[in-house]
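Participant: Predicted coordinates and the sequence they were generated for:
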Amino acid sequence: MKFHTRKWVKPEDLNPNKSLFGGRLLAWIDEEAALYSVVQLENPHVVTKYMSEINFMASAKQGDIVEIGIEVVKFGTTSLVLNCEVRNKMTHETIITVDKITMVNLDENGVPKPHGKTKVEYVRDRIAGQNK
């Protein structure tokens, strides 16, 4: 799994227990899944359709750096299924896992649209392909 994004846990990210608020972490995961999907599918019109069971395994405290990892589980016709792990950057302790996040590719009218992708592509490879 590749960890693409890091977040610094700040006071505004905490719950009354002074640990990372789960809703804040889920918002970070949703944003990361969307950004990853937009890049993979080369379309800014992507939405979250489904998130499977979420497993909180540890907490994070103010000052911790967490990193968000995303990987592709499968490509559907109009969708991309991802899984996610968030871990503490310094200790590598897993904070949360999400087994399946389904992102749907849309057209300009908000209707699911086939994306034609079948494998993970990297931007550097797309750029290299354009320079040939």
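Facilitator: Happy to help now that I have it. Numbering: from 1, shown residues only.
Participant: C-alpha only now, for contacts and for neighbours.
Facilitator: Fine.
Participant: doesn't W28 fall inside a strand?
Facilitator: No. Applying DSSP: H, G, I helix; E, B strand; the rest coil, one finds W28 to be helix, outside a strand.
Participant: put this beside the first:
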Amino acid sequence: MRFLSRRLVMPSDLNYGYSLFGGRVLQWIDEEAAIYVICQLETNCLVTKHIGEISFEAPAMQGDIVEFGLETKQVGNTSITVTCLVRNKVTKKTICLADDIVFVKVDPETRQPVPHGKTLEALKQQTIDEVKTLNL
């Protein structure tokens, strides 16, 4: 799993118990997963079709840095399924796991599903090639 982005938990992200609001985490997960899939499929004509099981494991508090790990699970003809793990950057404790997030490529005019032309193997190779170009 690659951890690709981070967010700082701000006061406006908190619930009545002063921990990170679950709805905010879900918003972030949908956004982060969409960005990941846009980069994987090289298109922004996507819709979120489904988010499967969501498990909240530990709270995040104001000032915590949370990071988002994403992994491609499955690739269909028009769809791609990913998993997103949200964890505390410092403690590495899992905050939330969202499994089976399905995105579908759609035609920009008709909004109907269209093939994306990618395979799981091709996406794995694409990731390897991208990592090689990074200045780490």
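Facilitator: Now that the structure is in, tell me what you want to look at. The structure presented is a predicted model; accordingly, all values stated were derived computationally and were not measured.
Participant: After superposition, what is the TM-score?
Facilitator: The TM-score (TM-score structural alignment, normalised by the length of the first structure) is 0.91; 126 aligned residues with a CA RMSD of 1.4 Å.
Participant: what does E32 of the second structure align to in the first structure?
Facilitator: Using TM-score structural alignment, the partner of E32 of the second structure in the first structure is E32.
Participant: Is that match in a helix, a strand, or coil?
Facilitator: Using three-state DSSP, the secondary structure recorded for E32 of the first structure is helix.
Participant: where's it relative to V86 of the first structure, distance?
Facilitator: 11 Å (CA to CA, to the nearest Å).
Participant: Give me the common contacts of the two.
Facilitator: I68 (CA atoms under 8 Å, 6 or more residues apart in numbering).
Participant: neighbour count winner among those two?
Facilitator: Looking at E32 of the first structure and V86 with other CA atoms under 10 Å, you find the greater number of neighbours at V86, namely 26 against 18.
Participant: Number of residues surrounding the closest residue to the more buried one other than its chain neighbours?
Facilitator: Of all residues not flanking V86 of the first structure in the chain, I68 sits nearest, at 4.5 Å (CA to CA, 6 or more residues apart in numbering). Residues lying near I68 of the first structure (other CA under 10 Å) number 25.
Participant: Could you tell me which residues make contact with I68 of the first structure?
Facilitator: F3, H4, T5, R6, I29, E32, C84, E85, V86, R87.
Participant: Can you tell me what it aligns to in the second structure?
Facilitator: Per TM-score structural alignment, I68 of the first structure is aligned with F68.
Participant: Look up which helix or strand the nearest residue in space to S79 of the second structure that is not next to it in sequence falls in, please.
Facilitator: Excluding the flanking residues, the one nearest S79 of the second structure by CA to CA, 6+ apart is V104, at 4.3 Å. Per DSSP states H and E, V104 of the second structure falls inside strand 94-105.
Participant: ok, and for that strand, which residues are buried?
Facilitator: For strand 94-105 of the second structure, burial by neighbour count (16 or more other CA atoms under 10 Å) applies to T94, I95, C96, L97, A98, D99, D100, I101, V102, F103, V104, K105.
Participant: Now that strand on the first structure. Mean distance?
Facilitator: For strand 94-105 of the second structure, the mean deviation from the first structure after alignment is 0.6 Å (mean CA distance after the TM-score superposition for the first structure).
Participant: what packs against that strand?
Facilitator: Judged by 3 or more CA pairs under 8 Å, 6 or more residues apart in numbering; DSSP states H and E, the packing partners of strand 94-105 of the second structure are helix 22-41, strand 46-51, strand 54-56, strand 79-88.
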